[in-house]
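1. One predicted model, sequence on top.
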Amino acid sequence: MNPKIILIDGNSILNRGFYALSGRSMLTTSTGLYTNAVFAFVNILNKYIEEENPDYIAVAFDLRAKTFRHGLYEGYKAQRKGMPDELAMQIPLAKEVLRAMNIAIIEHEGYEADDIIGSLSLKAEKENFDVIILTGDRDSFQLISDRVKVILPSTKAGKTETNVYDKQAIIDKYGVLPHQLIDVKGLMGDSSDNIPGVPGVGEKTALSLISAYGTLEGVYEHIDEIKQPKLKASLIEYKDQAFLSRKLGTIVRNLELCASLEDLKRKEINRKELLNVFRKLEFESIISKMNLASAEVTELPPAPEELKITHISAAEDLKKWIAYLLNQKNISVLQLIDREDSYSSRLSGLALCTGDEVFYIETGTALPENLIATELKELWQNENIHKIGHNIKEFITWLLKHDVELNGLYFDTMIAEYLIDSIRNGYPIASLSHKYLNRSVPSLDELLGKGKGAKKYSEIPPERLKDYSAYNVKAIFDIWPMQKKVLQENRQEELFNDIELPLITVLASMEYHGFKVDAAKLHEYGEVLLSRIKDLEKVIYMLAGEEFNINSTKQLGTILFEKLKLPVVKSTKTGYSTDVEVLEELYYKHDIIPCIIEYRQLTKLYTTYAEGLEKVINPVTGKIHSSFNQTVTATGRISSTEPNLQNIPVRHEMGREIRKAFIPSSENAVFVDADYSQIELRVLAHITGDEALINAFVKGEDIHTATASLVFDVAPEDVTPELRRKAKAVNFGIVYGISDYGLARDLGITRKEAKRYIDDYFAKYPKVKTYVDEIVRVGQEQGYVETLFHRRRYLPELASKNFHQRSFGKRVAMNTPIQGTAADIIKIAMVKVYKALKESGLKSRLILQVHDELVIETFEDELETVKELVKKCMEEAVELSVPLVVDVSIGKNWYEAS
């Protein structure tokens, strides 16, 4: 692997952070020190260090003095306002952070950060480095090459998103090579830097000219070929200005800098110094995320200079170590598993660490994978030996394939980190190793690659697998005690030990056992869909007066807005919008619209489910083995992928029909479907303590009717279906932090009416209003909100200067404790149901969870027992101030049961 360097434009990133984040809670410390730019800067810095894992790193800064460009052109950047004092005072703070992180800071008198980065990137290229430039300035695009890429972080809904530009991206976007962008700037200028360019030449013209003639010189060599008189005259008149503009816009690449590449080598952070800096800045959330508090009391485990690895590749060698392994208290495990689905998995290698010893067990003809499972069965099933893993669910499903259960599950570093930071984008071991140990270990991306070109473990040479797994399994062993301390500090030990950790085994069982699908029934369903789709096509063509590609937005837009003369609702950069909101607004304007909406629904059902599900039925089991993910959603909800069984339609009757294809795995089996009734509203009643809400639930009243009666001031018996519908929208809207605009759209009423409904709701349920205001205030002060079980969600959006982002943050602050607590309760119920079924010796199994619903496959002789058991486990999962109610139904397929 080539060495990797990240070069950061410090001023640019700080400037971006300053304008992206503001607000009372994050803007200043308690002593009045402005910190919003530094806060954003540190988060962006940490994000890309974790994701890219560079070997070298440096941050370049501008000096406040004038540069050589001001000498060339007096008007350079003349129109720019001075840097706000609130931002200027944060630059020294950012440098203080960088010094504590042992990251090189480079400045050069008379030159800008771009010039420093340009010079360093060229030097690094010549040494065969892979170069990443992190900046908010598109000027750096000219530096892109086969070895250099530019990352422009952008902030959407309070989250940092990555926009990566390499050489091909520039060609695709601009139609020229990266180095030609300086010639483009010579022609078009740059208003942000007051670079004049040629008057009358914009980006489109400049790109066209450089694309045709290659360089600025080429344009003037072919000036007579330019046909537009005004353009030609302007080019001739302002020729000198064009060349001056190019010079002003060209990044210098030959600076003699005080630092060599070796000086930029990544070093361990000074944890105590960084902790002191962050304490001064009051960055408690970052201290928690980086686990810096432990620097006050704990020395880090020493990084192994050279790991002693015992390589086992034969059954006889494995047997020699069994007695030693059975005598250990803690063992970390790292599995190297290739899998088609949760049932079809193949082990390529297994690493174990006992602290001092690291073992790499290589599978092969001399040691097939089934022997690893069975020879070490006593180890796996010994509950007194603590097993510590990372995504250990994958290992448990593999063991189940070999009829072995894992006992003694003690810790999972991926799950722990998810609880510590639920909005993080992924939890790779290499990233956690840097965060907790300041130690570099081989990353999974380095081992397997990314995207379509990614390899399987079985395609990697054994020596590389050994080194990767050995250093990573050692990191897991050293990381978990530090994470455990953070969980204790966050009051999340019970959440981890009693909910998330036992849930791993439950989800592994669900994945392994799968959900049986009647392939013939699914195929038949697809044929019905296709027939209906073809009928709709004919009707649409008839109503349109011609045949066209209904799936083409452009062609559909032409039919609707040009031929049929329907009113244009909104447009995009490429033409008319025909999205679902547009079609719903046009619903009653023409008979073709309902047909198009149904056509889209049915084609999606066909491709995603009828056709899509057929491809993922396991040929051996005849089942779909979905993956259930614990670390994806910020609210704590479980998600389902490959395929997403939680997304099987329920509202659209034709969509619900798919559920008929999901059947029990044996003829004498049935499904028990158990669904929490209005769990989020019950949680809302409990958390807010609102007496009116609590009384409605305690009395067993229909909550939507009760709300309609209160809000619309009518007797319960006089509540019409329409009033109940409106009350239901308000009830759930409040839970999700809905605005008057959103409620108006949902109910088809004016914003004034919607606001009145919301105000009336809060008047009747005053403690809900108090909760809404209080939880937003708490989120702003703490930087996060929590569920009843201390599941934490950080809310950088609340500090955003952008109104829409801040509004999103408020909605999330209101909703997270409600939805997150409901998610915690369903997880507790799943653990209880799984344990009760197992301890009762029943053959019945929990096979699916869809938000508030559990599906259990049971047998007719166990049916009544299971119904009672499941209902009891779910309704007694936790004790709230209102009863939890579970609706139970039975069916021979999922459709009947639900």
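-> Nice, thanks for sending it over.
2. CA only for contacts and neighbour counts going forward, please
-> Fine.
3. ranges for the strands of the stretch 701-850 of the chain?
-> Per DSSP state E, counting those that start in this stretch, the stretch 701-850 of the chain carries strands over the ranges 784-786, 792-794, 845-850.
4. any idea which of these is most buried?
-> strand 792-794 (a mean of 24; mean count of other CA atoms under 10 Å).
5. Which elements pack onto that strand?
-> Applying 3 or more CA pairs under 8 Å, 6 or more residues apart in numbering; DSSP states H and E, one finds that strand 792-794 contacts strand 784-786.
6. What are the boundaries of the helices in the stretch 351-500 of the chain?
-> Applying DSSP state H, counting those that start in this stretch to the stretch 351-500 of the chain gives helices spanning 369-375, 377-380, 393-401, 413-420, 429-437, 444-448, 462-489, 493-494.
7. do the stretch 51-200 of the chain as well
-> Using DSSP H, counting those that start in this stretch, helices in the stretch 51-200 of the chain cover 68-72, 85-88, 91-100, 113-126, 167-174, 181-188.
8. Please identify which helix or strand holds Glu268.
-> Here Glu268 sits in a region with no helix or strand, counting by DSSP states H and E.
9. also this one, for the comparison:
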Amino acid sequence: MEKLVLIDGHSILNRAFYGVPGLTNSEGLHTNAVYGFLNILFKLLEEEKPGYLAVAFDLKAPTFRHTMYDAYKGTRKPMPEELHEQVPLMKEVLTAMGIPIFTREGYEADDILGTVAKKAQAAGMEVTVVSGDRDLLQLSDAHIKISIPKTSRGTTEVHTYYPEDVKREYQVTPEQFIDVKALMGDTSDNIPGVPSIGEKTATNLILQFGSVNGVYEHLSEVKPPRAKKSLEEHRDLAELSYKLAKICIDAPVEFSPEDARIGDLYTKEAYEYMSRLEFKSLLARFGDHVKKEAAAALDFHAVTDLAVAEALFQKAMGSERTGAVLLAEGPEISGAALCLDGQNAYLIQKEGFLTGEYLAEKMTELYRTGHVWTLGLKSQLPFLDLGYGDTVYDAAVAAYLLNPLKDTYDYDDLARDHLGLTAPSRADLLKKLTYAEAMDQEPEAFLSFAGFLGHCAYQSGGILMEKLEAEGMKDLYLEIELPLIYALYHMEEEGIAVKREELSAYGEKLKQQITVLEQEIWDMTGSQFNINSPKQLGEVLFEKMGLKGGKKTKTGYSTAADVLEKLAPDYPVVQKILDYRTYAKLNSTYAEGLGNFIGPDGRIHSRFNQTITATGRISSTEPNLQNIPIRMELGRAIRKVFVPRDGFVFLDADYSQIELRVLAHMSGDSRLIEAYRSAQDIHAITASQVFHIPLDQVTPLKRRNAKAVNFGIVYGISAFGLSEDLSISRKEALEYINQYFETYPGVKTFLDGLVADAREKGFVSTMFGRRRPVPELGSANFMQRSFGERVAMNSPIQGTAADIIKIAMIRVDRRLREEGLESRLILQVHDELLVETAVREKAQVERILSEEMSRAAALKVPLEIDMHDGKNWFEAK
């Protein structure tokens, strides 16, 4: 028999909305319900293998059930806004996939499903009805199966029901299920039911008397007396509830099986939706179709002849704009992608006379013309002879500036976001193959990959530059972000030396301390247990020891850091546990982890990422050298293993309170500006002014509290957050914040203005024009909106500080090279620059650091630098 799957659109979308953690794409569009729905859909298709498929939705127009219910109740519970906005989006996606949508004015989706299911059964089809609504169980029949998906934490299980399954689980037949619902009611389905009658009583009554009518025919026999009395008084509700619960199976819905026959679901239009919504795990399903569609629209050519390659390079040199990418991974060049017009793209393969050296030389020459757009310039620089005087436009960096909320800026992202083109991703084409493997095993796929790379770099160039100029970020791109690529590459190339034997010794110290702490914790708790097991730890602390403040979860007591940190001041054993975790993390991440990254040259070459953070900050990975601990003495000691080469010392220069200085400048608050101009201790002067005490009477505690307020204001801290940080009441924290804003009214005006501006424009900007979208401010969710307000307040400050340190990096790195010094910038950690400095050049490097960092931006307050030197990073910091 042919099989039809019918889906209850609103019900499954609702289930998915609550079952999948909140997702948004980089446009700020809520996507979790659509994502969950599609996962359920694909799971059903794989398991059911139907030939026919349709989805039914309610219409906004009131149905007869709405009218009956509203006459009784007045209003229905509104749909959450984040879900409401996904309903039309879901319909658009289904339409793009060619899946028919059934609606009928005056009828709910249940009625459409019931009618179509019965018609399909009568036509000899097997039917599966998919809904999260148990009301649909009444439709269960010999050839109609009801499937109810249950989604939790992204995982979906489907429970299926034929009549015997309904009988087994609910004790009644599918037809009697209506009567049970009529008596017990269902608030989630807006069925009032009869007061005082629950599911157990309703089921027993229907089993005894067969139906609601049977119950009323034998009302004198009903027990218990309370149920009898309620039934007598509320017969109108029982009858109304029956009408609300009963699904119409003869609605005026036309159905022909051919209307629901499954065609090609993986269309280009559907792929574009998946790309826009950033459902990367689903994109692979569309790969083959998209490859054919996209490749058919463009001409890609493989070049293996030297004369042809020479002619192409010569033509590229004279072009107004060229798309070019040197295809290199690891130590090996595989080829070069070129595009000189909107139709043709070329893969110049490394073959014969077309050696890696030849390609590197020709690409260097081409890049120096100043009209090349590429993708991933930093990864190509190891093979090219380029420097600060060479302007090469990186399209990925431009796309990042235009939307810093995305997580990737590959050629397929550019195609979708800026060219209106659907392009298969690298994973679609090459799977997990390297360039060299792909050239050998999948030459056609590699040609397509190279062709799309070159084409998207070429086509997006002019568009991206126009958008940057329109949004006021052209100078930011040209003067900061493009030169930064060279500074980051130079730091990666230099790396930082690590003494492996000292790293091992540091690890042994940590292990000893871990062992000591472990024994102390066991002694204090009176039992030996696995401290790394949250379940065992929770049982020991909150059950055996009876500590107050435990939070019970489904899997046991929460032992998360925030829970333990609240308990630590009152329970010494909890502080020991927090210390144990810290040392264990230090050992695994640094003592053991760093050793894996030491190269043959004895140095760690971390990767510095330019397009990761939304604020513009640089991040470090493989390994993360920006997260070296500084709070604990033993944590800071890890810096001792980082050393300069022989004849060199480390010079470490750190901006002093740069974000507070940026706040003073951008807010224009006269009192804050004066405090910095007069070189006063900003935390002490804030304490004096906020707490209304003479400066010479500010205690260390008052200064610490003022410092927490100063930095908390920068990060949009709430009274709750400040109370947690300072271990004071929320009321007291609120008074601190209010007193701060009374002291610095310009700051309050500035921060409020940022939030208001972000609500109006949808973004905030740094001093240098960097934009940070704030879609969270439009959320109906209070927590999301509150987060958006903090982002709006913090991003311009943190982003401006990030811009300033980038400018300083570029200028310091450039001067070290231009002045012919051996000293090299090797590390940037937020507001800190580390230079491996030749001893004989120390005075000159100090001057360069001081001049370039202090002059990186013209603020209303001075940019002050703290500078130290040392024989290792610990000493220099």
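-> Thanks, I have it. This one's a predicted model, so the numbers in the text were calculated from it and none came from an experiment.
10. I'd like the strands of the stretch 701-850 of the first structure as JSON lines, with distance to Ile479 of the first structure appended.
-> As requested, those are arranged in JSON lines below (distance: least, CA to CA, whole Å):
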{"stretch": "strand 784-786", "distance to Ile479 of the first structure": "24"}
{"stretch": "strand 792-794", "distance to Ile479 of the first structure": "20"}
{"stretch": "strand 845-850", "distance to Ile479 of the first structure": "31"}
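11. Count the neighbours of the residue lying closest to Gly335 of the second structure once chain neighbours are set aside for me.
-> Residue nearest to Gly335 of the second structure in three dimensions, not counting chain neighbours: Gln349, with 4.4 Å by CA to CA, 6 or more residues apart in numbering. By other CA atoms under 10 Å, 23 other residues sit near Gln349 of the second structure.
12. Can you find the partner of Gln349 of the second structure in the first structure?
-> Aligning on TM-score structural alignment places Gln349 of the second structure opposite Glu362 in the first structure.
13. Do I have it right that that match meets Glu463?
-> No. Contact criterion CA atoms under 8 Å: Glu362 of the first structure and Glu463 do not qualify, at 9.7 Å.
14. mind checking the longest helix of the second structure?
-> The single longest helix within the second structure, with elements called by DSSP state H, is helix 782-818.
15. can you tell me the mean distance of it from the first structure after alignment?
-> On superposition with the first structure, the mean distance recorded for helix 782-818 of the second structure (mean CA distance after the TM-score superposition for the first structure) is 1.3 Å.
16. Report the aligned residue range of the first structure for that helix.
-> Against the first structure, helix 782-818 of the second structure falls on residues 803-839 (TM-score structural alignment).
17. for stretch 411-428 of the second structure, same thing?
-> The aligned range for stretch 411-428 of the second structure in the first structure is 429-446, by TM-score structural alignment.
18. Endpoint to endpoint, stretch 601-610 of the second structure covers what distance?
-> Stretch 601-610 of the second structure has an end-to-end distance of 25 Å (CA to CA, to the nearest Å).
19. which residue numbers in the first structure go with it?
-> So stretch 601-610 of the second structure sits over residues 621-630 in the first structure, by TM-score structural alignment.
20. what about that stretch, distance to the chain center?
-> 21 Å (CA atoms, centre = their mean, to the nearest Å).
21. What are the contacting residues of it?
-> Applying CA atoms under 8 Å, 6 or more residues apart in numbering, the external contacts of stretch 621-630 of the first structure come out as 341-343, 415, 507, 511-518, 613, 616-618, 636-645.
22. The residue opposite Ala708 of the second structure in the first structure once aligned and Ser739 of the first structure, how far apart?
-> When the first structure is aligned by TM-score structural alignment, Ala708 of the second structure is paired with Ala729. Applying CA to CA, the value for Ala729 of the first structure to Ser739 of the first structure is 12 Å.
23. do Glu51 of the first structure as well
-> Taking CA to CA, one finds Glu51 of the first structure at 36 Å from Ser739 of the first structure.
24. Leu795 of the first structure - how many residues pack around it?
-> Neighbours around Leu795 of the first structure, by other CA under 10 Å: 23.
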